[in-house]
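> Predicted coordinates and the sequence they were generated for:
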Amino acid sequence: MELRVFTEPQQGATYDDLLAVALEAERLGFGAFFRSDHYLGMGTDGLPGPSDAWITLAGLARDTSTIRLGTLMTSATFRLPGPLAISVANVDQMSGGRVELGIGAGWFAEEHTKYGIPFPSTAERFDRLEEQLAIITGLWATEGGFTHEGAHYRVTDSPGLPKPAQAKPPVLIGGLGKRRTPALAAAYADEFNLPFVDEETTTAQLARVRAACEAADRDSDDLVYSNALVLCVGADEAEVERRAKAIGRDKDELRTNGLAGTPDEVVDKIGRYAALGSERLYLQVLDLTDLDHLRLVAAAVMPHV
């Protein structure tokens, strides 16, 4: 099981906060550093204010050396597909080919109204997401002359420049939709991610994605399968409780709904997700000042999974 670090900077973080976590994650051997793509804090004042996902990843691309970088998930409502393809390709070049694009339809209506971003219906957002996936991957792959005629976006004879450093940055799609989400994953994803769900939900949704791959005549084993879970690990019970309180959560609730407890407990739970077919875990780190949390996971969990 590969362990990756996942942050939520809209809850309150500076670039230097993110850099400190990314550098420590890199030093400790975590597989990647990912961040959310939101413009409004949830249940918090969000100070010092939101940061743009791809601007901060561009900085991290130059300030880190080896760790992979990406988003869970870039909101398709925030950007036009052509400029997004350019931004991701630029950051991939800046990082030497370490970027991954997690992308979704967007869901948080309030952040759109706070910053003047249109927020269409769910059906339209998914329609736009599907076109964005076709355009972004098409622009990266084309030798020139890429054209797309869609209901929401029109691309005519594009040179498809710049190119990313990788032949194709991995594309992550995730979520709990029963029909369109698995179909989009089968058509476009390199990885399918399930955010903050239990083992039963994981089993059911992975089965839908595998079925969608079969219907699309794609080998379902081509996809990487992953989960994201809130992290709260302590060397003993007192430390678990302290870390839970620091992020405003109950330790027992986190044991059920997150990845919480002593290292032995966490290793056992990771093993259960692995048995369901999950190959990566995105560890949602909510207290960005607690780098000892990452150090504990690297020393007492990572070697056993």
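Sure, I can see it. As the structure is a computational prediction, the values presented were derived from the model and not from experiment. Numbers count the residues shown, from 1 in each chain.

> from here on, contacts and neighbour counts on C-alpha atoms
Will do.

> what's the neighbour count on the closest residue to Arg208 other than its chain neighbours?
Take Arg208 and drop its neighbours on the chain: the residue closest to it by C-alpha to C-alpha, 6 or more residues apart in numbering is Pro182, 6.3 Å away. Neighbours of Pro182 under the rule other C-alpha atoms under 10 Å: 25.

> ok, now Arg242?
Using other C-alpha under 10 Å, Arg242 has 17 neighbouring residues.

> tell me what the host helix or strand of it is packed against?
Per DSSP states H and E: Arg242 is located in helix 237-246. In this structure, helix 237-246 packs against strand 224-233, helix 251-257, strand 259-261, with contacts taken as 3 or more C-alpha pairs under 8 Å, 6 or more residues apart in numbering; DSSP states H and E.

> So which bits of the second one are buried?
Going back to what we said before, that points to helix 251-257. 251, 254-255 (16 or more other C-alpha atoms under 10 Å).

> hold the first one in mind and look at this next one:
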Amino acid sequence: MDVRIFTEPQQGASYADLLAVATATEDLGFDGFFRSDHYLRMGEGDGLPGPTDAWTTLAGLARDTRRIRLGTLVSPVTFRPPGILAIQVAQVDEMSGGRVELGLGAGWFEAEHTAYGIPYPEKRIGRLEEQLEVVTGLWGTPVGERYSHAGQHYTLTDSPALPKPVQASPLDPARAGVPIIVGGHGPKRTPAMAARYAAEFNLAFPELADVEPKLERVRAACRDIGRDPASLVMSVALVSCVGRDDAEVDRRAAAIGRDPIEVRSVGLAGTPSAVVDRIGALAELGVSRVYFQVLDLHDLDQLELIAHEVLPQLG
């Protein structure tokens, strides 16, 4: 089981805060450090010191870390045209020595768009499909050739399709590319996009009972296009609230503004043994990667607890 740390910096974090968590993530043996891509705090609070740009942050972490995987869960297609996104991700991949992954989504938080003057089209799933095609097309174009695309939302003409990522595409090792993460709860288009473009399918904050049927839809979409479903990593992201005893779990739940009973029912929450059991149940459903959503970025003791008491039991 791969175990990654997932953060929500729009709630209020500086680069120094994120670097401290990423450094602990690396030192403690986790597989990766991922962050959301948002520009506005959700819920109450002032969000100080303000938002940090996801790919600017990851560029810094690419130079300030050495081992862990780095990426977004997920970058909205509304924030960046696909040509610019392909350049950004390829550059950060080179800066990291080939450790970057791109989670890409349609975008959903209208308030952050209006707050910063970012257009928010009513229909976005079609843009996501087209961005996946363009980004992978740019990376996969052989050096010396040109890439053109004429679509409903984007037009690229005679692009040199540079720079290239350091990594080879997981779907076609003869071409450049980074692992792409597609996630969501849609019944048809999302599974189809994951089957066609993704190295990983992610379910964010699912009910346990929903995991198996939603993963099966993605496996079916793979079979429909002749892809081996086993070639697609299945992952979940769940809120983290781990404590040595019930009192510590309750304290951590209060610190992130969550009800202790509720967070135990829906998250990776409870004592280490309870969390190991929850991960084991997910593994039986075919999940091979979990993301601990860490909301209190100053509580590095929780990361140490997970590393010392949970990771060794996962094999």
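Structure received. Bear in mind the structure is a predicted one, so any value in this text is a computation, not a measurement.

> May I have the TM-score of the superposed chains?
Once the chains are laid over each other, their TM-score by TM-score structural alignment, normalised by the length of structure 1 reads 0.98; 303 aligned residues with a C-alpha RMSD of 0.7 Å.

> Glu265 of structure 1: which of the buried residues of helix 251-257 of structure 1 is nearest?
Arg255 (8.9 Å; C-alpha to C-alpha).

> where do the strands sit along structure 1?
Along structure 1, counting by DSSP state E, strands occupy 2-7, 32-35, 68-71, 74-75, 99-104, 146-149, 154-158, 171-174, 191-195, 224-233, 259-261, 280-285.

> Adding distance to Pro48 of structure 1 and mean neighbour count, write those out as TSV.
Shown next, in TSV, are those (distance: least, C-alpha to C-alpha, whole Å; neighbours: other C-alpha atoms under 10 Å):
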stretch	distance to Pro48 of structure 1	mean neighbour count
strand 2-7	15	22
strand 32-35	16	26
strand 68-71	20	25
strand 74-75	21	22
strand 99-104	25	25
strand 146-149	40	15
strand 154-158	37	12
strand 171-174	29	24
strand 191-195	26	23
strand 224-233	23	24
strand 259-261	28	26
strand 280-285	18	24
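
> right, so of those strands, which gets closest to Trp140 of structure 1?
Across the strands of structure 1, closest to Trp140 of structure 1 is strand 146-149 (C-alpha to C-alpha), at 9.7 Å.

> What span of structure 2 is the closest one aligned with?
Per the alignment by TM-score structural alignment, strand 146-149 of structure 1 matches residues 147-150 in structure 2.

> quick one: that stretch to structure 1 mean distance?
Mean deviation of stretch 147-150 of structure 2 relative to structure 1 after superposition (mean C-alpha distance after the TM-score superposition for structure 1): 1.2 Å.

> thinking again about what came up before, dump the strands of structure 1 into a markdown table; add distance to Leu84 of structure 1 as well.
Output for the strands of structure 1, formatted as a markdown table (distance: least, C-alpha to C-alpha, whole Å):
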| stretch | distance to Leu84 of structure 1 |
| --- | --- |
| strand 2-7 | 21 |
| strand 32-35 | 16 |
| strand 68-71 | 13 |
| strand 74-75 | 10 |
| strand 99-104 | 10 |
| strand 146-149 | 16 |
| strand 154-158 | 14 |
| strand 171-174 | 13 |
| strand 191-195 | 19 |
| strand 224-233 | 23 |
| strand 259-261 | 33 |
| strand 280-285 | 23 |
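
> Point out the one among these that comes closest to Leu47 of structure 1.
Closest among those, using C-alpha to C-alpha: strand 2-7, at 15.2 Å.

> CSV for the helices and strands packed on helix 237-246 of structure 1, including distance to Asp37 of structure 1?
Below are these laid out as CSV (distance: least, C-alpha to C-alpha, whole Å):
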stretch, distance to Asp37 of structure 1
strand 224-233, 15
helix 251-257, 22
strand 259-261, 22
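
> Which one of the ones you listed lies nearest to Asp287 of structure 1?
Among those, if distance is taken as C-alpha to C-alpha, the winner is strand 224-233, at 9.7 Å.

> can you give me the angle the closest one makes with strand 2-7?
60 degrees (axes from the mean of the first three to the mean of the last three C-alpha atoms, to 10 degrees).

> Just list what strand 224-233 of structure 1 packs against, helices and strands only.
strand 191-195, helix 237-246, helix 251-257, strand 259-261, strand 280-285, helix 291-300.

> at 7 Å instead, please
strand 191-195, helix 237-246, strand 259-261, strand 280-285 (3 or more C-alpha pairs under 7 Å, 6 or more residues apart in numbering; DSSP states H and E).

> could I get these as JSON lines with distance to Glu131 of structure 1?
Below are those laid out as JSON lines (distance: least, C-alpha to C-alpha, whole Å):
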{"stretch": "strand 191-195", "distance to Glu131 of structure 1": "18"}
{"stretch": "helix 237-246", "distance to Glu131 of structure 1": "40"}
{"stretch": "strand 259-261", "distance to Glu131 of structure 1": "35"}
{"stretch": "strand 280-285", "distance to Glu131 of structure 1": "27"}
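
> Looking at the ones you listed, which is nearest to Asp52 of structure 1?
Nearest to Asp52 of structure 1, of all those, is strand 280-285, at 18.4 Å by C-alpha to C-alpha.

> Just tell me the aligned range of the closest one in structure 2.
Using TM-score structural alignment, strand 280-285 of structure 1 pairs with 289-294 in structure 2.

> what's the matching stretch in contact with?
Residues outside stretch 289-294 of structure 2 that contact it (C-alpha atoms under 7 Å, 6 or more residues apart in numbering) are 1-7, 234-240, 268.
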